[in-house]
Every structure is written in C-alpha cells, then in structure tokens.
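Asker: for reference, the sequence and a predicted model appear below.
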Amino acid sequence: MARSSSSHAKTFLPRQQRRHLRPRRSPKKRVDATVLCPGALQNLSGAQPEHLPPGMDLPRHAGDKTLAVHAGEKLGRCWGTDTDSIVTPVVGGATHWFKNSEDLIAFKEGRRHSHEYGRYSNPTVKVLEDKISSLEKAEATLVTSSGMNAIVVTLLALVPPGSHVVTTTDCYSEARAFVRDRLGKMGIKSTFIDLDDMEKLKAVLETNDVSLFYADSPTNPFLKCLDISVVVELCHHLSGAQPEHAAAKTLAVHAGEKLGRCWGTDTDSIGTPVVGGTTHWFKNSEDLIAFKEGRRHSHEYGRYSNPTVKVLEDKISSLERAEATLVISSGMNAIVVTLLALVPPGSHVVTTTDCYSEARAFVRDRLGKMGIKSTFIDLDDMEKLKAVLETNDVSLFYADSPTNPFLKCLDISVVVELCHRRGALVCIDSTMASPINQKPLTLGANIVLHSAINSPWHQVARVQMDGYGGVISFETKSDLCGTMRFIDALEIPFIATSLGGCESLVQQPAVMSFWGQTDEEKSRNGIKDNLVRFSLGIEKFEDLRDDILQALEKI
C-alpha cells in the first residue's frame, strides 16, 4: 500500500474531540450467514447471548416485512455507532478505539456495549445479524465470509471426531465433498441418503452416534423440498449427539497487474480494477468448455477465484518467491486452514509458547479434540525441538517470527534444518515483518502466513530481515495503573487492537488481551502489567516522539 503524508502543521485535539472528526468508510461487502437456533449458542460458546437494550426490541406480532426493515437498526447505535441516521451506517473499519483505559475496562467487563476488532464484531454486521435472527426467530446469527465458510464452521463446531454426520446425496456439491474428503480424515463418519428416504435416515440414527443432519431445502438445482418436521422428529428422538530478479518495491507495484487483464478483466487501466461481482458469465457453450478444459483463462464464481484477488495473490507470490498464494478472509482463517490441511488426525504439531494467542488456543483446544497432539516450546529451545521431532510423528512446526508483541526472532534456517531432517513442514507467520523485510521461503520454510536494536534477537533479525516493521513493544518503569496513565496521556495514537495502518495505535496487552486472567496465567505468556505495544503510523516522527515523551512524564 502506497502511503503519503502532508507536511502542513497539525493541531492535535483531545481524543474526545477528535472522535467526531473521523471520516467514515463504507465499502460494499458480500456476506453469508449461519443461523443458530435457540439453545445452539450456549452449546458453541458456553455463554448466554446479551439481551437487547430496553425498548429496542420489536413487537412479537411484527411481520417479516416489518422485521426486514426495522429489526436491529436501533440496536446498532447502542453498539458503537453514534448517529441519528434512520438506517445504521456501513462501518468499514477493522479496528475500534477506546477513549481511555477506563473505557476499555468497562468494555472488557461487559459494562459498556461496543466493539474491539472487526473479526470479533462490527456495528453494521451486528445489525444484520439481529435482523436475520428476528426473521428466522433464532437465538443468534453469525455472519461469515461466504456460504461455504458458514457450512464448514457449522460442521467443525458441531461434529466432533469419532461422531457421525448424515447428509443428502443432492446437497451442495462442495459441502458434500468437504463431508466426504475432509471430515473423513478427522475421524468423522458420514452417510449420504436420498432426500425422501426417511427409513434409511431412521436406520442410520438407530445404529450410529449421529451428531448432525445437514441438508439443503429446497435443493440446488432440482428444488426438492425436505419434510423438515419429519426429519426433526426423527433426529431429536433417535440421534445420540452433534519476475524473480526484480526488487521488492518494483514487484509490489507491478507483479500480477498485467496478468489480471488476462483473467477476465478487459481494461486498459494501469491498476487492475476492483471486481466485486460473484458470478462470471461465458459467451457460449464453446467458451465454457474451453475454460473447463484449461484452454481459456477466466473465472467462474467469486469464491473459487476473482480477477482482483488473483492479482493480489500473484503480487504476494512474487514478493515472497512463492509457488502460489491463497488470499482468504482473515489471518486466523489462514492459520486454521493451514493447520487443518496439513496436520492429519493422529499426528503432532509443534509451536511456540508465544505464538499468536488465538492460534495457540486453536491448537490446544480444537486440534486436541481431533486426535492431534501438540507441543509448545520456547522460541530459542532448539534442543527441545530436536527431542520432540525425534520422539513424535510431527507433521508441522508453526511459529510467528517476529513474535507479537515481544518481537522475538526465530532462527528459521536452524528450524528448517531440524524439521526437514525428520520430514516435518515449517510454517512461519511473518505478519510483523511483511515480505518486504523477510522472506522465510528463501530460508527453507514451506509456508508463510501474513495478516529493536537492543533486542537479544537483533542479530538473527539482521541476518534474515531487510528492514523492520512499524510495531514496537516496551515496558514502562511503572505498574498497571502507571502504564495506564501513560497510555491515557498520549494524544496522537488511538487505544485499539490490531497492527494499525496510516494512523498510530497503542495498547496495554495486560488490559486489551489478557484482562481477567490471573497473574500466573499472564506470567506464563510473558505478559507484564507494564508492557506496551505501539503500532507506529505515518505521522511525523517528531510529533510521535514528543507525544510519547510528554506522556511518559504523566506516569
């Protein structure tokens, strides 16, 4: 992303005044939803949904057309959208900021309704979810990035290894393939029945530990209709459960762009246009067959490929010196897809004690339930890594480098040597470096993921990185409250999660990410109350420096 800055003088207002000056963005985005029926939410999260604010619910007798217009709209304003607009605005930002530490703690303790990060929740999406819940008479709705994502999330959440799933022979073909090919590798059995064969469904339910019945109704493309009431009766009563030499800067500008025009974008625009459509058409049957046989480069459906996304993937491949790139909906999605694709049940994954906390939780909590063992090692403990590789069937080693928020650097070449000797793949999350500064594939790593001079890892970084990212972490000479005073005194950065963009962000991990955890739990992750993570934007250096210095005086 090209960044530019203006040189005119800026007056930095107090945070409460600045919040009204922030521009709103409103990009269009296609979404699909998973609707959870009453009771399902507690099964997934272990927590009851929050109640609607008083006076914000609609009459029980409201019709679907009324619900489609009004449901959720007023609620959107209670969730971080300060506006009198009749319709809730489109909120496109990924990161939400807090006025001060007190405001953040109120949010963490549930005393304030708001949002933190776009992947967790979003004001506009929350309104859409409430609207769908009202129309479906559902306890809760989860809007995800695509229809297939909704199917996969539902199956992975509700069908444990060793269980059984039943679906129909004419359900969505991609879902059928996922059930057959992917769930089968996770120790999950499946049975496919005809939509009308209730006797076979009854027999399967009586002889197997069935967790879930999944079907389309009406089906696609035959529009057959399932007798849902009959299926519900049977299931609820009988089921047992649920160019290589170019410089990086040149590649960042030109890689992939010209190719984009050959992949379905007929234009002379220098930059490949944003193609927002989900469906691509063919001139005639001959044109379609040429595409199917690989004689014509084009696209068919947005989830399979997209001209704009293809250019981005080619650009990243060129920067990383990679064979191929897959762009998906979020960093966590990239981590989950990689782990599920490359670590089979009965195998073993090794990661580090300070890798991304959500990835660590997924490895520990979700992969463990799929029959996959895991070992967590210190980033520098190569002896333990060697021992684990020698005594276990390790499929994958996964780590962040540099780590977040401590910016420790893994010696990738050493890890690659140890892992490849034992047949294990190496996956590096290089988010904090970007391909401009570090190319793990050239050091021997198999997969790369993306979403400090005095450091003991500085020497490693100097060898394998060409530069440094915009995130720094440091500890103040104070305690929890003193560090909060420092953060609250800063005038330029926003108090927010995420790694920032053009604007600077600041956060105190003990409050933002580890609030409510015991001192022992925080210590186990190396989190101290006085730790600060600062994501530097493109503001003038002297302004940021002076702001930090004046804030330090407030400790």
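Answerer: Received it, and whenever you're ready, just let me know what you need. None of these values were measured; they are calculated from a predicted model. Numbers count the residues shown, from 1 in each chain.

Asker: use CA for all of it now, contacts and neighbours both
Answerer: Noted.

Asker: ranges for the strands of the stretch 101-250 of the chain?
Answerer: With DSSP state E, counting those that start in this stretch as the criterion, the stretch 101-250 of the chain has strands at 140-144, 164-168, 189-193, 210-214.

Asker: which one of those lies nearest to D479?
Answerer: strand 140-144 (38.7 Å; Cα to Cα).

Asker: buried residues in the closest one?
Answerer: A140, T141, L142, V143, T144 (16 or more other Cα atoms under 10 Å).

Asker: helices or strands next to that strand in the packing?
Answerer: strand 32-36, helix 123-136 (3 or more Cα pairs under 8 Å, 6 or more residues apart in numbering; DSSP states H and E).

Asker: those: which one's closest to S190?
Answerer: Nearest to S190 among these is strand 32-36 (21.3 Å), distances taken as Cα to Cα.

Asker: try it against this one:
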Amino acid sequence: MTDGFETLAIHAGQEADARTGAVVPPIYATSTYKQDGVGGRRSGYEYSRTANPTRTALEECLAALEDGTRAFAFASGMAAEDTLLRTVCGPGDHVVIPNDAYGGTYRLFAKVYGRWGLDWDAAPLTSVEAVRAAIRPGTTKAVWVETPTNPLLSVADIGALAGVAHDAGALLIVDNTFATPYLQQPLALGADVVVHSTTKYAGGHSDVVGGALVVADAELGERIAFHQNAMGAVAGPFDAWLTLRGLKTLAVRMDRHCDNAERVAELLVRHPRVVEVFYPGLPGHPGHEAASKQMRRYGGMVSFRVEGGEQAALRVCDRTRLFTLAESLGGVESLIEHPGRMTHASVAGSALEVPADLVRLSVGIESADDLLEDLRQALG
C-alpha cells in the first residue's frame, strides 16, 4: 500500500469486509465471541474489553498515521493518559510536565497522582536547559510534552527534548492532539509515545469522546496492552467507528482549519482591542521557528488576550454568534471559550494559572469571511 497520509487515513486497517464486501468496517456491537473449543479463539477475539474488530481497525489506522508500531484506543484522552502513566511510572517516580499544561493533565498529576506517590515538576518546555534542570537523575521516568500547548500555544522542539529525556533514561511523551498526525509526527522526531484526545481533530465532528496512545517500541506496546486490558477504559465499538470515520477526512479538514486560523490570527494582530495573539504561524511567535521545522502547518487553534481584563474577555465570549461558547475543540464548527473560567479552571491559583483576559478559539471550517465578521462584531 502507498504510504501517502490521505491514502492511509482511508484504507489502513479498513479492508473491505471479507463476508459481505462492505467497504466500511462494521460496528461489532458484541461483548463476547464464540470459541472453537476451550482456548480456541476464533480470529483472535474472545472478549471486547481485550479486543474488538472495530477498535482494532481504528488502532491499525492510528498506528499507520503516526508511523508507530502499535496504537491503543481508549474511552477518553484522560483514560489514555492514566493508563500510560500507570504503565511507565510508579510511586516515588518523577515526571516533568509543561508549565502551561492542559488543565485536565495538571489535575491528574496534582490531585490524583500526588496521593499515589508520583512526583512532578512543571518547566517551560520551550527551554531545553530548563527541562534538563528539572530532570531528577534516576527518578525522572518521563518528560511530558504538549506542542503546541493548550491554551497558550507554546511550541517545544521535539527532537531536542527527545535527546535530553533519553540521556536521562526517561521517555519522551508527546500530546499531539492540537497538531494531529497530519501536521506533526513526533515518533519520527524521536518521541517514544504519542497521546491523543481523539475527541478533538481525529473525530472532528464533536460527536464522540475518545483517546489514543501510539508507541514506537513493541515491548512498551506489550506493557500498555496489558494495562489497557487490566484497567479497562477502552473505546466502545461505536465510538471507535465514529473516530475512524473522522480520520478519513482529517487531512482535508486540517487544511481548512489552518487556512481559516491564519486569517483569524491576522485579523486579531491588527485589532486595536487585542493585546496579544498566540499562534505559531505568526513570524513573531517565539515558537515559530520550531513549528516551521517540525510541523506541516500551524494548526487551527488561536488564543488572544483582550484589552480591559477578564470582564472584557468574558464579554467577547458572550457576544459571538457564529463561534459557539463551549469547551472542547477540533470540530468542524468554530468554538470560543474562556480558559480561566472553563477548561483551565483547575489550575487557578497554581503556577500554571492562565491569564484572566485570555480567550481561546477553535477555528472551524466555515466560511472564513463569516468568522472574521463575527469576531469583529464581538470585539466591538
């Protein structure tokens, strides 16, 4: 099979059904499978927590798109994170995380793993030296990277951080949710594991919740497979089918997301009521050079700060008509949110607290002119 991304997204793991010829993988809505005698599993399936053919199709497609050895589909992005960290870490271990990490990731480390005995430090992942300084020799098991980050869209140099992590005997884990495998392939740059909230761009239609892990190393894949089955937070067959359907159009959707986000960023940079714009595609963005090196394009997420503080930011969120006020991101429709009060409320009062005047946009695939007009009227 050709290795073109768009071709893999449509065909990897998705051969026509052998019995009926159906070109779309079926939804195998079954919990168990007939066995040909005790211990005689038919086609490798015995119980759908362990494996399901629809989930297998999704996992094979994800592995192909990320150029990985093996992929695993979960019930949510947080379930994927939890399973991974409990696979590679234990009580007394240490992880380095971004100093502007996603609020749910921070909550997992600060509120859940703290009681389990897993320690962590936050560092600016845009600085290789800061990451090196945060590593505890012999104790740090992983460097956790988001690039671009949520919601400040910082960009980390994946190849450089892979070298730092591996020198310390640690794994480099990259949350690739914002970039997607179409725009960025961390495993090819030296990462050990890729994490996705497939709820976002992979599914792409705001109609499914899911997560995924993709690994480069087969032995690590075996360990994750054991923990996935033992812990059980797997993707159901219908959720797997919806995500697989979304992946088929990921490339064309991402091109339109990027087109629209670039125009939105240009508008915001020129607007007198906007104090600062966060978008890696802007030449003045601190991570622009790194993003240009490791990304195909710069993504569909844009954040900005508004003149007038938190109340002004809240008014902008309330005034949009086309941008829907909602959490999540990556769907075909444009969304707007206030991170400090919504997706990142869990970091309030911590060193990871986001600016109160910050607004985050998930730029959809509607008419760009309509989106620009909506932002103009909302900003007043």
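Answerer: Right, received. Where do you want to start? It should be emphasised that the depicted structure is a prediction, and the values quoted were computed from it without experimental measurement.

Asker: ok so, going back, which of the strands of the stretch 101-250 of structure 1 sits most buried?
Answerer: strand 164-168 (a mean of 23; mean count of other Cα atoms under 10 Å).

Asker: kindly reformat the strands of the stretch 101-250 of structure 1 as CSV containing distance to K249 of structure 1.
Answerer: Listed next are these as CSV, based on distance: least, Cα to Cα, whole Å:
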stretch, distance to K249 of structure 1
strand 140-144, 34
strand 164-168, 49
strand 189-193, 49
strand 210-214, 48
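
Asker: the ones you listed: which one's closest to S357 of structure 1?
Answerer: Once the strands of the stretch 101-250 of structure 1 are compared by Cα to Cα, strand 140-144 is nearest, at 21.4 Å.

Asker: that closest one aligns to what range in structure 2?
Answerer: Across structure 2, nothing matches strand 140-144 of structure 1 (TM-score structural alignment).

Asker: cool, and stretch 177-189 of structure 1?
Answerer: Under TM-score structural alignment, there's no match for stretch 177-189 of structure 1.

Asker: so A326 of structure 2 touches H338, yeah?
Answerer: No. The criterion here is Cα atoms under 8 Å, and A326 of structure 2 misses it with H338 at 9.0 Å.

Asker: compare those two (neighbour count), which wins?
Answerer: H338 (28 against 16; other Cα atoms under 10 Å).

Asker: so what corresponds to that one in structure 1?
Answerer: Match for H338 of structure 2 (TM-score structural alignment): Q508.

Asker: and P286 of structure 2, by the same measure?
Answerer: Checking TM-score structural alignment: P286 of structure 2 goes with P456.

Asker: mind listing what that match touches?
Answerer: The neighbours of P456 of structure 1, taking Cα atoms under 8 Å, 6 or more residues apart in numbering as the test, are K408.

Asker: returning to that earlier point: can you tell which of the strands of the stretch 101-250 of structure 1 is closest to G302 of structure 1?
Answerer: Nearest to G302 of structure 1, of the strands of the stretch 101-250 of structure 1 and by Cα to Cα, is strand 140-144 at 15.0 Å.

Asker: count of residues packed around the residue lying closest to Q184 of structure 2 once chain neighbours are set aside?
Answerer: Nearest-residue entry for Q184 of structure 2: M295, 4.8 Å, with adjacent residues in sequence omitted and distances by Cα to Cα, 6 or more residues apart in numbering. Other residues lying near M295 of structure 2 total 18 when counted by other Cα under 10 Å.

Asker: got a list of what M295 of structure 2 touches?
Answerer: A179, L183, Q184.
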